[in-house]
Structures are given as structure tokens and as C-alpha cells.
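Q: A structural model of the following input is requested.
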Amino acid sequence: MPVHDVVAHLADTARTTCLGFVAGLARAGFDFDRQNARGVARERGATPRETLERLRRVAPRRPTPPAPLDSRLVEEVVHGEDIRRPLGPPAPTRRRPSSGRSACRRVLRPPSAVPRSSSRAFA
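A: So this is what the prediction gives:
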């Protein structure tokens, strides 16, 4: 996925509410890839600068798709790397790996280890 589309995906995720996620998934025929492609197309500006501005405007939003908040953190970190690596800027030198590791462990647990309330979001 081009960097421009990854930024559009992050903007779409930041704009998506629980209800919006379910409605969008239904409109996409319950095809997650189709729903994601529509969100990217909706948030992708005519230029990378325009798409980045869209992400900056929605980044502070608190609503989130129906998933544990830790998964949103992992999404931001992973896609941040998807953006950083092709563009070539150096990795940040000051990190707090313990918080990132904790979030990754929670998100990557097998479904049987995920609490019932969280596992329903992925059913």
C-alpha cells in the first residue's frame, strides 16, 4: 500500500465510530477489505499534503471502531513504521518499549485469551 494510502487509512480509522464501522461494513457487504478500500478512497486527498492535513485534523478524535483501544495504539505504531520506513527519516531515539510491548502482547493474544467483551468486536 503506498504511503499516501496508509495516511488515508489512518485518517479514516480516526474518523470512524462504532456505529459508522458497523454501517460501513454492512454497506460493503460485510467485506472488510472493500470497507477499508472505501475508507481510504474517501479520505485520500488529491495530493499527499491534503491527505496529511486530513489526518492532522482528525488525529485528536476520541471515537474508535469497535476494538480494544490497545489495537488502535498498535495500528498507529505499525502504520507509523509503514510511513516512516519508505520516507527514510531516522527512527525516534527515545522510546518507551514497555508500553508498546504490552499493547502488542494484548492485541496478539490468541482469541481464547481475549476477554469476552473485546472478542465480540472481532466476531
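Q: C-alpha from now on. contacts and neighbour counts both.
A: Fine.
Q: which helices and strands does the helix or strand E53 falls within pack with?
A: If you go by DSSP states H and E, E53 is part of helix 48-58. Here helix 48-58 touches helix 3-15, going by 3 or more C-alpha pairs under 8 Å, 6 or more residues apart in numbering; DSSP states H and E.
Q: before we go on, could you also do this sequence so I can check it against the first one:
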Amino acid sequence: MNDRELWELVHAERDALADDLAGLDDAAWRTPSLCGDWTVRETLAHLTAVATLGTPAWLRSVVGVRWDFDRHNELRMREQLGAGPAETLARFRAAAHARTRILGPRPAALGENVIHAADIRRPLGLPSRTAPTVAAELLTWFATHEFAVVSRSRVRGLELRATDAEVAVGAGARVEGPALALLLATCGRSDALADLDGDGVAVLTARCRPGWTARGRG
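A: You can find the predicted model right below:
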């Protein structure tokens, strides 16, 4: 994936999500997302922060909170909320085609947008707009890397096989399902486990529980 391909995919993901959220009422904006304790609106504001915070500003922010990344994310998200849901969405639309990102692997930058879009859509009952091929490419990367989220350790000893794309990664007890559901579970979203089958689902379920840690990962 080169920079042009990255930004084309990221911008398409953001545009599709903004369109999907255009008709939400105030109650829907308060729906809990799959991203920690954040609501749908707060998760979208986080994506705006991600789209507008370059490496120098990111460094100043994390140093200012003594490398407390949760605090950093909370502060930067609050900056993008605006006065109400309409402003939250307007700020996201305004940043949708930005090419700002912190230093890091390209798949991680795309994955943040795809995963958080699912964090927002799934609780709202909105269908995914992410192509299975894109989800499959991200699955392969997150299942074999550890960057910002415990993913490789979570699926160690498992074979992940997509039913909607030509991808299989890992070896061991099998877990099958849509590529996006596999990606979400790999990144700890237990909501996606209901879409998966196979003798490895029980293992993955245990590793998606709150408080699970990967001892000796690396």
C-alpha cells in the first residue's frame, strides 16, 4: 500500500461514514459505541482528532500528559466535539479528506478508520461499507503485528479464515467468518464474536474479555 492508495481508502471510509450518520437523531448520537466508554458521537470526534493531529502536535499532547495515552485521546476528542451532534459531524466532514497522520505503518492508519467506523455502525445497526478485500488486508496485518492495540497476541495459536475474501492467517484452532468481524475480534471487539464460527471461537472469546492481558507477548 503506497501513500496514494492509503489516502484513497481512508477518504472513502470517512466519506461513507459521514453519509451514514447524516440522518441520526440526538438519541442515536448518544448510543454507546464499541470503543470503550465513548458514545457514537465521541468516537466520531476522536476520528476527527486523528485526522487533524500531525506528529508534532501529537508529541506535544502526549508529553503534556506524561504519556498517558487514554488522557491524551480524551482531551483531543473533547476538542472536536463541538456544541452538538451537527457540529461534531460537520467537523468530521471538514477533515474527511485531510492527509494528516502521525508516524506509523500505513495499515494502522487505515485500520483506525475502518475499526472505529465499525465501532460506530454496529451499535446503530448500520451495515458496513468496508470492502471485504480491505478488511482482509487489514486482518492479515493486525494478526501479524502489534501496534497500538494487542492484536497479534490475541490470535496467537489460531487460524483466522475469512468467508467473504481469499484470506487465511495463522495456524491452530480455526475461527471463520466475515473478514471485518475477524478483524474486529482480533482487535478486541467482543461484539463481533457472534458473527464467527469454529473451534477457536472459545479461545478468542476469552481473549476479548475486559482485563485480558497477553503475557509474554512480543
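Q: And the contacts of the helix holding E53 of the first structure?
A: Contact with helix 48-58 of the first structure is made by H4, V7, A8, L10, A11, A14, R15, E43, R44, G45, as judged by C-alpha atoms under 8 Å, 6 or more residues apart in numbering.
Q: Let me know the helix or strand that the most centrally placed residue in the first structure is in.
A: For the first structure, the residue sitting closest to the mean C-alpha position, by C-alpha atoms, centre = their mean, is E75 at 4.4 Å. Taking DSSP H and E as the definition, E75 of the first structure sits inside helix 69-87.
Q: so how much does that helix differ from the second structure once superposed?
A: Here the mean offset of helix 69-87 of the first structure against the second structure after fitting is 1.3 Å, by mean C-alpha distance after the TM-score superposition for the first structure.
Q: what's that helix aligned against in the second structure?
A: Helix 69-87 of the first structure corresponds to residues 106-124 in the second structure, going by TM-score structural alignment.
Q: buried residues in that stretch?
A: Across stretch 106-124 of the second structure, burial judged by 16 or more other C-alpha atoms under 10 Å covers 107-111, 113-121, 123-124.
Q: Report the buried residues of stretch 129-147 of the second structure.
A: Buried residues in stretch 129-147 of the second structure (16+ other C-alpha under 10 Å): 130, 132-146.
Q: measure H9 of the first structure to H79 of the first structure for me?
A: 9 Å (C-alpha to C-alpha, to the nearest Å).
Q: just to revisit the earlier point, of the buried residues of stretch 106-124 of the second structure, which is the nearest to D70 of the second structure?
A: H116 (15.7 Å; C-alpha to C-alpha).
Q: I figured the closest one hits R41, correct?
A: No: counting by C-alpha atoms under 8 Å, H116 of the second structure sits too far from R41 to count as a contact (11.4 Å).
Q: coming back round to it: farthest pair in the contacts of helix 48-58 of the first structure?
A: H4 and R15 (16.8 Å).
Q: neighbour-wise, which of the two wins?
A: R15 (23 against 18; other C-alpha atoms under 10 Å).
Q: so what corresponds to that one in the second structure?
A: Structural alignment (TM-score structural alignment) places R15 of the first structure against T52 in the second structure.
Q: Go ahead and confirm that match touches A96.
A: No: T52 of the second structure is beyond contact range of A96, at 9.4 Å (criterion: C-alpha under 8 Å).
Q: separation between the closest residue to D70 of the first structure other than its chain neighbours and A59 of the first structure?
A: The shortest distance from D70 of the first structure to any non-neighbouring residue, by C-alpha to C-alpha, 6 or more residues apart in numbering, is to A103 (5.2 Å). A103 of the first structure is 19 Å from A59 of the first structure, where distance means C-alpha to C-alpha.
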